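# starting from these lines, generate the structure:
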Amino acid sequence: MPIASPPEKTGARKLAWFILALLLFSAVLALPTPVGLSGGGQVALALLALVVTLWISECVSPANSAVVLTTLAVLALIGQKLTLNAPKPLDSAGALSVMLGGFSSSAVILVAGALFLAVALKVTGLDRRVALLVMTRIGVSPSRLIIGAMAVGFVLALFIPSATARVGAVIPIMVGMVAALGLPANSGLAATLMVVTAHACSVFNIGIKTGAAQNLITLGFMQEAFGHGITWGAWFVAALPFTLGMSLVLFLLTRLLLRPEVPEEGAAMASLRSQLAALGPVTGREKRLLAVAAMLLLLWATEGWLHPIDTTTSTLFGLTLLLAPRIGVMHWAEAEKQVPWGTVILFAAGISLGTLLSRSGAATWLARATLGQLGLEEMPVVGVIAALSAFSILLHLGFASATGLASTLIPVVIAFTKTLPVPAETAFGLVMVQGFVVSFGFMLPANAPQNMLCYGTGAFTTSQFARVGVLATVIGYGLILLLSVTWWPLLGFL
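Take a look at the predicted model:
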């Protein structure tokens, strides 16, 4: 584990990054407006330079970055006397309305509702019960533990849209098993379980539409740009071969590269059974939550097939039941304290910035100035996917959040695909695939919050994580290309 910097030094470093972000914002605004870029587009690019610096440096919290973004956006929009297609220059109320537009997105409502569902799992203890049940049923040999860790990650991903919350629920169980076996906290088994927990989380972020905020950001932009989204079931089917393939790859890589060993199974099984017994019988609240969760999973999976109710509406219906008197499992006052509202605020602000990039023409200009110079319009669709995916994977090395990366990258990708000589549905599929690739946080611990949570246990080194992660990234990239010429064209996406 790296030695933490003294608070003064950390504070000074964060202040330096914050000042740099403000300087970059001011510098982009002060530059002559490039040919083909509107004044509003220049403001959008200045804001993009600002938030990318804030997100990469993590000099302020995600929620704070949303506040800074909104404030400076309003000041810049009214200071430049921009109209953004309004009949007259925006005043402060009009500019604020533009930057708060993301809060009205159905995707934001879905994220907030799903986070309440995650809180319900936590307050009832059902998340811990599920994890312990899976691990006691599967067993504690190295192979079985790896499969168990992935199974727990998959089940929790069905209902919890926060990678941090899912991993946070699983880590104590994994640490407890390692301790029960009498192994050190940095043993091969500990490293394997923590690496699998982090990487499996990224894999299931891709496989489950409601599993990650970046998916919903991507779909929100796609809905606005193309006039339609994709159902929960269609997303699941589209991502299924990738999810299964990467799960197998992760199993093999960790088994071969980290070589976990389990000296004796009895103690670990006894510990797991003891923890499960301590939870007592399934409570009434847990049963009611299970019923609501099963109903939601059924509604999500059959959207557009058995009923017309979209994912957001069905989630809100489930939330209504969870908060209802007597038949619910929690009260609003109990739940609101545990919802990570900063995630919701960042999510909404990211959508607002993406919308501004699109409305102002900045996304189109940036796409032409960057991706448009690569000659991709002359390539076949798989060549375009190869180039865009490589670009996204490299860009992710500088981001600690896939949510921030999606807010930055997806509007540019959408604008670029609209310049390609391909049908609208193919352009839709190209963006969907990039929505998958945005979650490729496999290479470094700093590439995703769940990676850092696992890294904080001290179970593995950066080199151990990277050994598995680099190979997983390369194989995942190849799998994306393979599915781009086989599975996704078969489904009509490409």
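
# only C-alpha atoms for contact and neighbour calcs from this point on.
Will do.

# and the lengthiest helix in the chain, what does it pack against?
Among the elements of type helix in the chain, defined by DSSP state H, the one spanning the most residues is helix 232-257. Packing partners of helix 232-257 (3 or more Cα pairs under 8 Å, 6 or more residues apart in numbering; DSSP states H and E): helix 142-157, helix 188-207, helix 284-301, helix 462-485, helix 487-491.

# quick one, it and helix 142-157 angle?
Direction vectors for helix 232-257 and helix 142-157, defined by axes from the mean of the first three to the mean of the last three Cα atoms, to 10 degrees, enclose an angle of 150 degrees.

# residues of the very next helix or strand once past helix 232-257 that come out buried?
Next in sequence after helix 232-257, counting helices and strands by DSSP states H and E, comes helix 265-278. Buried positions in helix 265-278, judged by neighbour count with 16 or more other Cα atoms under 10 Å: A267, A268, M269, S271, L272, R273, Q275, L276.

# now do helix 265-278 and helix 142-157, the angle between them.
For helix 265-278 against helix 142-157, the angle by the same axes, to 10 degrees is 20 degrees.

# run this one through as well so I can compare:
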Amino acid sequence: MKTTLKDAAQTAPVPPPGQHKRWLMLALPILVTVLLLLVPTPAGLEPYAWHFFAIFVGVIVGLIFEPLPGAVIGLTGVVVIALFSQFVLFSPAELAKPGFKVASEAFKWGVSGFGNSTVWLIFGAFMFAAGYDKTQFGRRLALILVKYLGRRSLTLGYAITFADLLLAPFTPSNTARSGGTIYPIIANLPPLYGSKPNDPSARRIGSYLMWVAITAACITSSMFLSALAPNLLALALVKNIIGFDISWGMWFIAFLPLGVLLILTMPLLAYWLYPPEVKVNDEVPRWATAELQKLGKLSRNEILLLIFVVCALLMWIFATSWIEPAMAALLVIVLMLWTGVLNWNDITSNKAAWNTFAWFATLVALADGLARVGFIAWLGKEGGMLLQGYDPQISAVVLLIAFYLLHYLFASTTAHTTALLPAMLTIAAAIPGINMPVFCLMLCTSLGVMGIITPYGTGPSPIYYGSGYLPTKDYWRLGTIFGMLFLALLMLVAYPWMEMLY
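Alright, predicted model coming up:
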């Protein structure tokens, strides 16, 4: 029996839906890298530096579209550069040095990010979050606020905001904090009001609560250095490129006036611009009270966790001269392990922590490599020439606004930070008259609040966008309003305050 071409075509396996798109996403970073490698090296830049930049851009494209996990993309970039280090990482002068061992030096560079103190601080903060989750102390804090502030829709909005505020200093992942702790609690609330997702009744209260929750997550992510993982990455980049150290306390004080203003007014502003139909309900406090009764009294481990995180916070603020912040975090982790707040399996099984650890270690190495090969210095020189003749204040404001608005192009604050922060820092440093401490603080503290502008702008955004309570047109409209308001207040409140301080 003969098989015709038609029969073969009919029996051929059909690629699963989305398979072609996935292959396209996998090929895109490679294609971008190859195209840049084929572009002639710009004047004033060494060929090996341009080759490094081409691979770096490929990594950023991979982080934006994520055909594979971010850690895999970053590790791939580091490995490729290390393998071809003679053409990408080292200058001809370095290669000509007697006894210079290319393979050894390339490996040292490739793993350098894993020895970065900021990367370990991120890891430590993830362990704190694991403690909050395991002991249920985070859930208890949120339920207490709902119990006492949950009768009215407006005060319930404040309860959600304050719950995020309490958790933020100790949770470096706003996805874990808001999406993993806050959202599971407040998702139980709208049904008590007869408010259902993907239904006209969503506007009864569910839409308001979800919008307040994602907005609060963005605000608190800017308030605290340790409230958003890319904040810590930004800290490392600023130190490497500018040589400016930003402490936990410096960050907090710099954003404090704007942070307090936003925390106190945002739930009310959302109440006016996106009002819930239900204003009062007695069921929510009763539900929270019942949930708290199920939790019972503070457990031994909750009390120990509270003591440990307060000690860590005090060391981060007041003892940086005696103990490295990352070492303070590791000390607390050891104490949690010895006292049983966490066990070793909690450490080894925390996939999110290890994934972020590998991800950020590779990104730190890649960003540091840009400076190492001289690309950052060249970019700063070229960018500074473009802005020559302009008032330094105007140049700073233009760069800050551009940095903020370009977040529309990124689905990851980490990718945004890695791609644009070094460029902005280098360009600003090449312009005489710009107050670099203030400029650095403005760039870094904007990373959290800029996440509000799109449904993909920060980690928890897709969670709330997909909740069924925030229709697409409402999310984009509110994101534009709140995003532009946050940008305006950054310039009108935070900028003058930081100028006065530094």
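
# mean deviation of the longest helix of the first structure from the second structure?
Comparing helix 232-257 of the first structure with its match in the second structure after superposition yields a mean distance of 1.9 Å (mean Cα distance after the TM-score superposition for the first structure).

# quick one on the thing from earlier: of the helices and strands packed on helix 232-257 of the first structure, which stretch is the most buried?
Of all these, helix 188-207 has the most neighbours on average by mean count of other Cα atoms under 10 Å, namely a mean of 28.

# Throw the buried residues of helix 265-278 of the first structure into CSV and include distance to V485 of the first structure, thanks.
Rendered in CSV, the data for these read as follows (distance: Cα to Cα, whole Å):
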residue, distance to V485 of the first structure
A267, 49
A268, 45
M269, 45
S271, 48
L272, 45
R273, 47
Q275, 47
L276, 46
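
# out of those, which is nearest to T254 of the first structure?
Of all the buried residues of helix 265-278 of the first structure, A268 has the smallest distance to T254 of the first structure: 20.4 Å, by Cα to Cα.

# identify the residue of the second structure aligned to the closest one.
Structural alignment places A268 of the first structure opposite V284 in the second structure (criterion: TM-score structural alignment).

# just T315 of the first structure next, same as before
With TM-score structural alignment as the criterion, T315 of the first structure lines up with A329 in the second structure.

# that match: helix or strand, and which one exactly?
Using DSSP H and E, A329 of the second structure sits in helix 325-339.

# not counting its neighbours along the chain, what's nearest the match of A268 of the first structure?
With Cα to Cα, 6 or more residues apart in numbering as the measure, G150 is the residue that lies nearest to V284 of the second structure, at 5.9 Å, once sequence neighbours are left out.

# distance-wise, check the equivalent of that neighbour over in the first structure relative to G492 of the first structure.
Following TM-score structural alignment, the counterpart assigned to G150 of the second structure within the first structure is G139. Taken as Cα to Cα, to the nearest Å, the spacing of G139 of the first structure relative to G492 of the first structure amounts to 41 Å.

# ok, now L316 of the first structure?
Distance of L316 of the first structure to G492 of the first structure, computed by Cα to Cα: 30 Å.

# looking at the two, which one has more neighbours?
More neighbours sit around L316 than around the other of L316 of the first structure and G492, counting by other Cα atoms under 10 Å; the figures are 19 against 10.

# hang on, isn't that one packed against V111?
No - L316 of the first structure sits out of contact with V111 when judged by Cα atoms under 8 Å, with a separation of 10.3 Å.

# now render the helices and strands packed on helix 232-257 of the first structure as JSON lines, adding distance to L117 of the first structure.
Listed next are those as JSON lines, based on distance: least, Cα to Cα, whole Å:
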{"stretch": "helix 142-157", "distance to L117 of the first structure": "11"}
{"stretch": "helix 188-207", "distance to L117 of the first structure": "17"}
{"stretch": "helix 284-301", "distance to L117 of the first structure": "9"}
{"stretch": "helix 462-485", "distance to L117 of the first structure": "30"}
{"stretch": "helix 487-491", "distance to L117 of the first structure": "31"}
